[in-house]
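Trainee: Okay, here's the prediction I keep looking at, along with the sequence it came from:
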Amino acid sequence: MRPEFYTGEMFDAWHYFGSQPIRKDGKVAGIQFTVYAPRAKGIDVIGEFNEWQQGKNPMEQVGLSGVWKTIISEAQVGMMYKYVIHTEEGWSCEHTDPFARQMELRPNFATIIVDDAAYKFNDADWLAQRSKCFNKPLNIYEVHLGSWRQKGSEEEIPDVEKRWYNYQEIADMLVPYLLEHHYTHVELLPITEHPSDESWGYQVVGFYAATSRYGTPEQLKYFVDKCHQAGIGVIMDFVPVHFALDYYGLSQFDGTSLYEYPDIDTGHSEWGSRNFNYYRGEVCTFLQSAANYWIEEFHIDGLRIDAVKNIIYWQGNPNRGINEGGVRFIQNMNAGLQRLHPDIILAAEDSSDFLKVTAPVEYEGLGFDYKWNMGWMNDTLDYFRTGPFARGDHYHKLSFSMMYFYNENFILPLSHDEVTQGKATIMQKMYGDYEGKFPQARTLYMYMYTHPGKKLNFMGNEWGHFREWHAEREMDWDLLKYPNHDSFREYIKILNKLYVTHSCLYEKEYAESNYRWLEVDRPDVATYVYERINDDESFIVVLNMSGLQLNGFVFGYDEETTLERILSSDEERFGGHTKSDSLKVTATAEGYRDWTHRFTVDVPPFSGIIFRRDRKADREKAKKKLASQVKKQQSTTPAARSRRTVKTKK
């Protein structure tokens, strides 16, 4: 085995471990099995090829490497197998292969032999233009594949396993939906194999195995391929923090703490799982190779790394200090993935205030491209829970995010974590009664989609889901029969389209020149005004978070221009009261505070308005005005008057 395996510098371990088809004359002539278990006394491979009998196919250790191998000519692709590991203490245990590419549906756990090369992708055009989207829109739809759509209700089909669609069926439904709603990427809650449905996939046993709940690896590759052919990127949740404690998985794999820390204090996580030991190079190799496996073999476009705080700090607690091994692991993994795949997205789900999460590793950063802005999410949702009569006292909860926005490359997430386990859904969180929640939610999403930062929205949020999400139940699509929910989805669809088609909302958004406040000192009416700017256009956004009708609301500007209203969250088509017609407002040369000009607008309660300024047209207009002035000045010079006099005499 290569030395990099032991030092934690290897990124392609799946090519060596697990079950590898051996080909002869283009056909599979057997399977080579390879597993790492340095403290095992002996290992047997049992499976369909030997009637699950121990002793028929023992493995041999390669020297003192800790790597065990055997070749079984009777084994074929599609057959199932397990390892029986005999420990130095004298007991034996059946295990799934740590490098399993496919496993049985829980509660069974046999590994299924897979040929990684069986599926042929047709996404070369997508891969050629794939990017990190720093200067492109990144609009992510977060999905749990088992509950987005189901084949029937719980009453109609009591067995949840029979309600699931497979990867291919989901792709055929989901891709048109993503296109219709103007999402650029889909993010999948963990699809690696996990024993418990209730964990949503965050407690993993098979880090290289696509969960068999929704079909085969080839069907998942079809899902990714279909997304790519439609111009949609695929991001997956990846959990290199901890693993499920089930006996057949990684826990005490060779009779010792091979993958986990040896002591309970650091080895057992707050979720009842086991924490990875980042001080073992073999563990780091296992994890970063798994990350690379999904990118290379499944053409995944990005990884959202879960619970980064628990990698940075011991047990996720800053008071216990920085886990230097964890920081070193994440830096090494990210640097390697960035080197191998400079066009993929690496995003951190990190609730800490650790510095330089999105700075390159060579500048002492963690090497992520993006960080979830949990502070923005918490402050925003807290604000919208607050009654309008008290929002003035919490006015700067909404402005505070711009105080630190340029510290990292942020994604604004309204994710699955905010709509379950007693937290209430996004729509439920809005202050007031049923009817009163919708205008506030429309204003919330206008604020989100015009705020700098990439966007992430969990399924169901786009139509105002009211029931908390549960992984075993299909989303409440019947809500779309009600006008409030149907019009809300149409509103989100229009916001999404504005975001992906107007570059002032995403181009150079991490530069301070893209954003400025025009009004951020009106707590008396809980109203904010800001501008998103690029060379050709800008959006001026007015947000009234109060329950007051603001007639003649004034805000300042620094030059003469005319704005066109392109969207109001209060329009009649969304359930509001404003006519969906064109409206233009012009700045007047009356000073307002420190500004030379002012705009005067009417803003309905609990609403937002987006005005567009055509900067390109303004420049052309200014050029023509200047040319006219120059021509006029030239016509009044003595030489010009003399030429006119001579012409008159003639």
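Mentor: Received, thanks.
Trainee: From here on, just use CA atoms for contacts and neighbour counts.
Mentor: Will do.
Trainee: I'd say G453 and N409 touch.
Mentor: Yes. G453 is in contact with N409 according to Cα atoms under 8 Å; the separation is 7.3 Å.
Trainee: Please say which of the two ends up with more neighbours.
Mentor: Between G453 and N409, G453 has the larger neighbour count (other Cα atoms under 10 Å), namely 28 against 23.
Trainee: Just confirm Y119 is within a helix.
Mentor: No. Counting by DSSP: H, G, I helix; E, B strand; the rest coil, Y119 is not part of a helix but coil.
Trainee: any idea how far the nearest residue to it once chain neighbours are set aside is from G42?
Mentor: Here the nearest residue to Y119 in space, its sequence neighbours aside, is E218; by Cα to Cα, 6 or more residues apart in numbering that works out to 5.9 Å. From E218 over to G42 the distance is 34 Å, taken as Cα to Cα, to the nearest Å.
Trainee: for P523, same thing?
Mentor: To G42, P523 is 71 Å away according to Cα to Cα.
Trainee: likewise Y431?
Mentor: Between Y431 and G42 the computed distance is 63 Å (Cα to Cα).
Trainee: Presented hereafter is structure B, for comparison with structure A:
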Amino acid sequence: MSVDLLIPTNYQVHLFHEGNYFESYRLFGAHVIHTNNKLCTRFCVWAPNAKNVQLLGDFNSWNGTGYSFEKLNNEGIWMLIVEQDLEGSYYKYEITTSNGEKLIKSDPFAFYSEVRPNTASIVYTLDGYQWKDQRWLQMKNRKKVYSNAMVIYELHIGSWKKKEDGTFLTYCELANDLIPYVLDHGFTHIELLPLVEHPLDISWGYQGTGYYSVTSRYGTPHDLMYFIDLCHQNNIGVIMDWVPGHFCKDEHGLHRFDGTYLYEYETVMDRENFTWGTANFDLGKTEVQSYLISNARFWMEYYHIDGFRVDAVSNIIFWPNSENKENTFGTDFLKKLNKTVFHYDSSVLMIAEDSTDWPQVTAPIHYGGLGFNYKWNMGWMNDILDYMESHPNERSKLHEKVTFSLMYAFSENFVLPFSHDEVVHGKKSLLNKMPGDYWEKFAQLRLLLGFMMAHPGKKLLFMGFEFGQFSEWKDKEQLDWNLLDFEMHRKTNDYVKELMKIYKRSKPLFELDHLSEGFEWIDVHNYNQSIFSFIRKGNLEDDFLVIVCNFKNHTYEDYIVGVPKAGSYREVFNSNEIQFGGTGVVNKKVILAEDKVFHGKPFSIKMTIPPFGISILRPVKHRKERKGNGKEEVRSNVISRRKGKQA
């Protein structure tokens, strides 16, 4: 056996220490390697301050005698070659620190782990899965993400749905149940709460110990590949929540890995994340940069992940426990991360969960930005929920809560989020945030969702909103599926499906999401009635929608709205339809615009405004006005053929 083939190259080691080895998972961890017609298993770990490292496992009765690692060239990298195929074996590292303390650690680069509460790593070969998503990958690379519809369904695998005995669905079972559900509702993407291995269920994956190890709660790595593959075959993108800012302090994990603060900052105030009880990654350490950026690359390569929602960006760009003091290590890391990810795949979604007003989060790095392509609009989310939770009679005093977001809506590429964070810890569900009686709650939920779809920005919603879950998210239980036995919840579910359809087939609602040219107020000053009217525009000059939102429980007959164009208007969507649980106050007939200036527009229409409702109107296009749909050309060719002419 040629051992030289198994030893890391000097170039690999150099890049890792330099912070530029973005495929570190090929070097570190456990790898079954075929060489000279034999199989062996190579173990490699970074522990520069260790005195000794031994391999413990079920193959040696958890006794490391005779399984000592060799330190390579005093570079802090330890390696051991076991001349056996240890695929499926359980293992850990016994690390002797400089002061003689013995630490039993899981492998930071393990690809698979024991089901909690056990914590051993498992030798697992990721190769071998036959992907069938080539068509998706080709389409994704051609797709212009900024000018396309995007509605993300955020979910926690462990509590979306459970088996009858209360156990978790596996990744494969989830694929069979979730994908048809997502298709039926019209979501374009699924976002999964962190998939990394984590010891505590109630951390939801945000306090991880195994960044390269798919949580075994729901199955094997190949099972997750099957789930993502099937999503792609059904044209559904998959985004994962990812936490490069801090990690779990459980003793088997990264914390004090070799007896020193190896992965985390050295000083207490920088290291300790007192809010979550975790340790903050030392983002200025080049080896940590290699570890984390390699991790993003790993999920892209092996799991075909389409995007990352990067958690707690504010905890990265500012020093922890400081008064908003910039952490240049953090900002430099984010720029390096985004630059590297887009180098490998320009179609990946890099979404910053950032609650600060840090400028140019989604601007390119060469223009001074952080390089993300999307940012959560936390300001919009907080403002609109404050507005909706207020009594309708008080909303005239909070008018700016609705209008202020349009002052900065085009300063970044935004995702509008109603995430899991807004429906836990006593915050109540979206439905139950709405004031008023039973009917009013549902009406306002429909209005809120409609306004969200009409507002510039891509969309994200947490599971359960789509049928009006009354209770807030209970992470130990499945969603309240029994609510679909009740009429108003079924009608809410029907409403969401129809709302998705109108959103996805209406280019003005997404085509110019990130450009001010795509939005225009009609009436922004109606404080007393809490009615807002505006225009959403597509690329074509005559492709626009008129949207009117009424945030009070009053009906208004012959309400005048200024419009930019003469002709007829048809109401294409109304949240007050009886089939959605509304009162049926809608605009059934075509509305003819009058040659009368109103709201600063050259024409105006008279319409009925439903209570707690959103109305979407589209100008009626006569046949000769319909451009770009190919019908004129088809009709001309048919006529020509009938006359015996060559088309």
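Mentor: Yes, it's here. This structure is a prediction, so every number in the text was calculated from the model and none was measured.
Trainee: what is in contact with G453 and N409 of structure 1 at once?
Mentor: Residues touching both G453 of structure 1 and N409 by Cα atoms under 8 Å, 6 or more residues apart in numbering: Y510.
Trainee: Which position in structure 1 pairs with V561 of structure 2?
Mentor: Applying TM-score structural alignment, one finds that V561 of structure 2 aligns to F555 in structure 1.
Trainee: likewise V32 of structure 2?
Mentor: For V32 of structure 2, the equivalent position in structure 1 is taken to be P21, counting by TM-score structural alignment.
Trainee: W358 of structure 2 now?
Mentor: For W358 of structure 2, the aligned position in structure 1 is occupied by F354, per TM-score structural alignment.
Trainee: swap in M139 of structure 2?
Mentor: The equivalent of M139 of structure 2 in structure 1 is Q129 (alignment by TM-score structural alignment).
Trainee: Would you mind measuring from its match to E531 of structure 1?
Mentor: Using Cα to Cα, Q129 of structure 1 is found at 30 Å from E531 of structure 1.
Trainee: picking up where we left off before, number of nearby residues for the match of M139 of structure 2?
Mentor: Using other Cα under 10 Å, Q129 of structure 1 has 9 neighbouring residues.
Trainee: Please apply the same query to G371 of structure 2.
Mentor: Using other Cα under 10 Å, G371 of structure 2 is surrounded by 24 other residues.
Trainee: how about it, what does it touch?
Mentor: Taking Cα under 8 Å, 6+ apart as the definition of contact, the neighbours of G371 of structure 2 are L334, K335, N338, K339, V361, T362, A363, P364, I365.
Trainee: Apply 6 Å and report the result again.
Mentor: Counting by Cα atoms under 6 Å, 6 or more residues apart in numbering, G371 of structure 2 makes contact with K335, N338, T362, A363, P364, I365.
Trainee: With E4 of structure 1 instead?
Mentor: Residues in contact with E4 of structure 1, defined by Cα under 6 Å, 6+ apart, are M10.
Trainee: Need the counterpart of it in structure 2.
Mentor: The alignment partner of E4 of structure 1 in structure 2, by TM-score structural alignment, is L15.
Trainee: same deal with M402 of structure 1?
Mentor: Under the alignment (TM-score structural alignment), M402 of structure 1 pairs with L406 in structure 2.
Trainee: returning to what we had before: the strand or helix carrying the match of V561 of structure 2 against structure 2, how far on average?
Mentor: In this structure, F555 of structure 1 sits in strand 550-557 according to DSSP states H and E. Compared with structure 2 after fitting, strand 550-557 of structure 1 deviates on average by 1.4 Å (mean Cα distance after the TM-score superposition for structure 1).
Trainee: can you list contacts of the next helix or strand after that strand?
Mentor: Sequence order places strand 562-568 as the next helix or strand after strand 550-557 of structure 1, per DSSP H and E. Counting by Cα under 6 Å, 6+ apart, the neighbours of strand 562-568 of structure 1 from elsewhere in the structure are L583, K584, V585, T586, G608, I609, I610, F611, R612, R613.
Trainee: Show the subsequent helix or strand relative to strand 562-568 of structure 1.
Mentor: Read in the C-terminal direction, the helix or strand following strand 562-568 of structure 1 is strand 584-586, with elements assigned using DSSP H and E.
Trainee: In structure 2, which residues correspond to that following strand?
Mentor: Equivalent residues of strand 584-586 of structure 1 are located at 590-592 in structure 2, counting by TM-score structural alignment.
Trainee: If anything else comes up later, I'll come back, but that's it for now.
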